[in-house]
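*Asks:* Any chance you can model this:
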Amino acid sequence: MKIALIGYGKMGKAIEAIAVAKGHEIVHRVDLNSQHLLEKEELSKADVAIEFTGPETAYNNILKCFAANVPVVCGSTGWLEQLPAVKSICLEQHRAFLYASNFSVGVNIFFEINKRLAELMANQPQYEVKMEEIHHTQKRDAPSGTAITLAEQLMEKVRRKQEWVNDEASKPEQLSIISKRIDPAPGTHSITYTSAIDDITITHTAHSREGFASGAVIAAEWLKGKTGIFSMKDVLSL
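*Replies:* The predicted structure is shown next:
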């Protein structure tokens, strides 16, 4: 499989190492300082593009991939207000798009655990709930995309929480997400339900970027040759 890597920072290089070890070829590399080099002619050489840049560039990068008729696996966070537009364009143009706030197999299993626990706690108002996420200091968005996904899953079940705030909650209907930036943490996410009697906490801790990078390559392998809008739930049959 021929891969275009859009975003050649630490994550991009981790993806490259795993992809090459699996026998894939990197045919195009674009880092944050050379976005102008993301041209249709170069992109069209790839079977799939993996996009890991940031909120300022993700949207335009995805549209350039669509223009080149290249399936896109996107892991950029902080740009999701533009996601509906991307999905609409993808369907109109019969392209392929897969977005995940986190590509780790373990995290995607953790998402399912979070949804099930939230379902069980929905009718237990004696429990207050809050979240915490810890990442390295180079992560630019807060809360993380993974934390936002977890929060949205939780609020869908626990209806007494109507919005998340990236701070200590000041209102009963708010879900508190505390974001910490500590090196060299690659990513920890915890959800805690607290009552006067006991606490229930679920936590996922990443030990390195390898889990994210490996999952992105698995997603790219799965997406090749498809059209439509997908997620890691589709890839992992969750």
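
*Asks:* When you work out contacts or count neighbours from here on, use the C-alpha atoms and nothing else.
*Replies:* Fine.

*Asks:* Buried residues, the longest helix belonging to the chain. List them.
*Replies:* Determined from DSSP state H, the single longest helix within the chain is helix 105-121. By neighbour count on 16 or more other CA atoms under 10 Å, the buried set for helix 105-121 is V105, V107, N108, F110, F111, N114, K115, L117, A118, E119, M121.

*Asks:* contacts for it?
*Replies:* Contacts to helix 105-121, defined as CA atoms under 8 Å, 6 or more residues apart in numbering, come from residues 102, 127, 150, 153-154, 157-158, 202, 204, 211-212, 215, 232-233, 236, 238.

*Asks:* quick one: which of the buried residues of helix 105-121 is nearest to D183?
*Replies:* Distances from D183 to the buried residues of helix 105-121, taken as CA to CA, are shortest for V107 (20.2 Å).

*Asks:* I'd like the distance between the closest one and K22.
*Replies:* Computed as CA to CA, to the nearest Å, the V107 to K22 distance reads 22 Å.

*Asks:* which stretches of the protein form strands?
*Replies:* 2-6, 25-30, 48-51, 72-74, 96-99, 128-135, 163-165, 174-181, 188-194, 199-205, 228-230 (DSSP state E).

*Asks:* want to throw those into TSV with mean neighbour count and distance to K40?
*Replies:* Output for these, formatted as TSV (neighbours: other CA atoms under 10 Å; distance: least, CA to CA, whole Å):
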stretch	mean neighbour count	distance to K40
strand 2-6	25	11
strand 25-30	19	11
strand 48-51	27	12
strand 72-74	28	14
strand 96-99	24	16
strand 128-135	22	34
strand 163-165	17	39
strand 174-181	21	37
strand 188-194	19	37
strand 199-205	14	38
strand 228-230	18	20
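
*Asks:* Ok, which of those strands comes nearest E221?
*Replies:* Nearest to E221 among the strands of the chain is strand 48-51 (8.3 Å), distances taken as CA to CA.

*Asks:* For the comparison step, fold the sequence that follows:
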Amino acid sequence: MKIALLGYGKMGKVIERIALERNHELVLRKGSQDSFDGLENADVAIDFSVPSVAVENISTCLEKGIPVVSGTTGWLEKYDEMVALCNQKNGSFIYGSNFSLGVNIFFELNEYLAKMMNNLKQYKVSMEEIHHTQKLDAPSGTAISLANGIIKNTSYENWTLDEANENKIHIDAKRIENVPGTHSVFYDSEVDQIEIKHTAHSREGFALGSVVAAEWILGKKGVFTMKDVLGI
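*Replies:* Model prediction:
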């Protein structure tokens, strides 16, 4: 499989190594200032760039008929536009706020717990996410996905980085050196606390998941998620 790698920072380099280990070929390694030369030779593109260029990367791939897998977060106000473009071009697109297998299992646990807790009004939900200091968006895309999973299954209406209120889930976003990603969901009452937590030990899980998603999407048309890739 020939891969165009859009975003060549720390994460991009881990994706490159794993792709090569899985006997794939990289035909483009694009930093934020580089051109798209070579994209036309790719079977699939993997976008792990930055929010300011993600939409351009994704739309360029869809315009050129290249299936694209994106793990860049912080641009989701344009997500519906990318879905519409994918459908218009009969393209192939996967967006994931997190490509780790463990995190996607965590997403399912989070929704299941939210359903269980919905009628227990004595418990108030809050969240914490910790990432490395180079992460540009806050809260993380993973934290937003977790919050949306809770909102879908409870009476909460939104999330906030500010002080919590009855209708909003408070997310405490922290940036600390050399932390790949930690996400916690808390249910607090006067008598106890329930916590579920996922801790990433390295970028390996995210990188592997993105390459597996790229392998999976070949030959498929439509807009997909990691739930489709993993069959969960």
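
*Asks:* Please work out the TM-score for the two chains.
*Replies:* Here the TM-score for the pair of chains, by TM-score structural alignment, normalised by the length of structure 2, is 0.98; 232 aligned residues with a CA RMSD of 0.8 Å.

*Asks:* Now distance to V27 of structure 1 too, for the buried residues of helix 105-121 of structure 1, in CSV please.
*Replies:* Below are those laid out as CSV (distance: CA to CA, whole Å):
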residue, distance to V27 of structure 1
V105, 26
V107, 29
N108, 29
F110, 33
F111, 33
N114, 38
K115, 39
L117, 43
A118, 43
E119, 45
M121, 48
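
*Asks:* from the residues you listed, which is closest to S44 of structure 1?
*Replies:* Checking the buried residues of helix 105-121 of structure 1 against S44 of structure 1 with CA to CA, the nearest one is V105 at 28.9 Å.

*Asks:* mind checking how far the closest one is from G225 of structure 1?
*Replies:* V105 of structure 1 is 22 Å from G225 of structure 1, by CA to CA.

*Asks:* Could you do T146 of structure 1 as well?
*Replies:* Distance of T146 of structure 1 to G225 of structure 1, given as CA to CA: 27 Å.

*Asks:* And for V72 of structure 1?
*Replies:* 11 Å.

*Asks:* ok, now G106 of structure 1?
*Replies:* 26 Å.

*Asks:* Next: I134 of structure 1.
*Replies:* As defined by CA to CA, I134 of structure 1 lies at a distance of 36 Å from G225 of structure 1.

*Asks:* contacting residues around the residue nearest the centre of structure 2?
*Replies:* Structure 2 has S97 as the residue nearest its centroid, 1.2 Å off, counting by CA atoms, centre = their mean. Contacts here follow CA under 8 Å, 6+ apart; on that basis S97 of structure 2 touches G71, T72, T73, G141, T142, S145.

*Asks:* quick check, nearest of the residues you listed to S59 of structure 2?
*Replies:* T72 (13.5 Å).

*Asks:* Need the counterpart of the closest one in structure 1.
*Replies:* Using TM-score structural alignment, the equivalent of T72 of structure 2 in structure 1 is S76.

*Asks:* from memory that match sits against I50, does it?
*Replies:* No: contact criterion CA atoms under 8 Å: S76 of structure 1 and I50 do not qualify, at 9.8 Å.

*Asks:* Look up the closest residue to F66 of structure 1, ignoring the ones flanking it.
*Replies:* Leaving aside its chain neighbours, F66 of structure 1 sits nearest to R95 (6.3 Å; criterion: CA to CA, 6 or more residues apart in numbering).

*Asks:* What does that neighbour correspond to in structure 2?
*Replies:* Per TM-score structural alignment, R95 of structure 1 is aligned with G91.

*Asks:* With L223 of structure 1 instead?
*Replies:* If you follow L223 of structure 1 across to structure 2 using TM-score structural alignment, you land on I217.

*Asks:* Next, the contact list for its match, please.
*Replies:* I217 of structure 2 makes contacts with P67, S92, F93, I94, as judged by CA under 8 Å, 6+ apart.

*Asks:* so how far is N148 of structure 2 from the first one?
*Replies:* For P67 of structure 2, the distance to N148 of structure 2 (CA to CA) stands at 26 Å.

*Asks:* neighbour count winner among the two?
*Replies:* With neighbours defined as other CA atoms under 10 Å, P67 of structure 2 and N148 compare such that P67 has more, 26 against 19.

*Asks:* thinking that one is in contact with C61, fair?
*Replies:* Yes: assessed by CA under 8 Å, P67 of structure 2 is found in contact with C61 at 6.8 Å.

*Asks:* which residues do the two both contact?
*Replies:* Joint contacts of P67 of structure 2 and C61 (CA under 8 Å, 6+ apart) are A45.

*Asks:* neighbours around Q82 of structure 1, how many?
*Replies:* 12.

*Asks:* That one and T57 touch, don't they?
*Replies:* No: counting by CA under 8 Å, Q82 of structure 1 does not reach T57; the two are 11.4 Å apart.

*Asks:* before we move on, the earlier item: mind putting the strands of structure 1 in TSV, distance to S88 of structure 1 included?
*Replies:* Formatted as TSV, the strands of structure 1 follow (distance: least, CA to CA, whole Å):
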stretch	distance to S88 of structure 1
strand 2-6	22
strand 25-30	26
strand 48-51	19
strand 72-74	14
strand 96-99	11
strand 128-135	31
strand 163-165	26
strand 174-181	30
strand 188-194	31
strand 199-205	33
strand 228-230	10
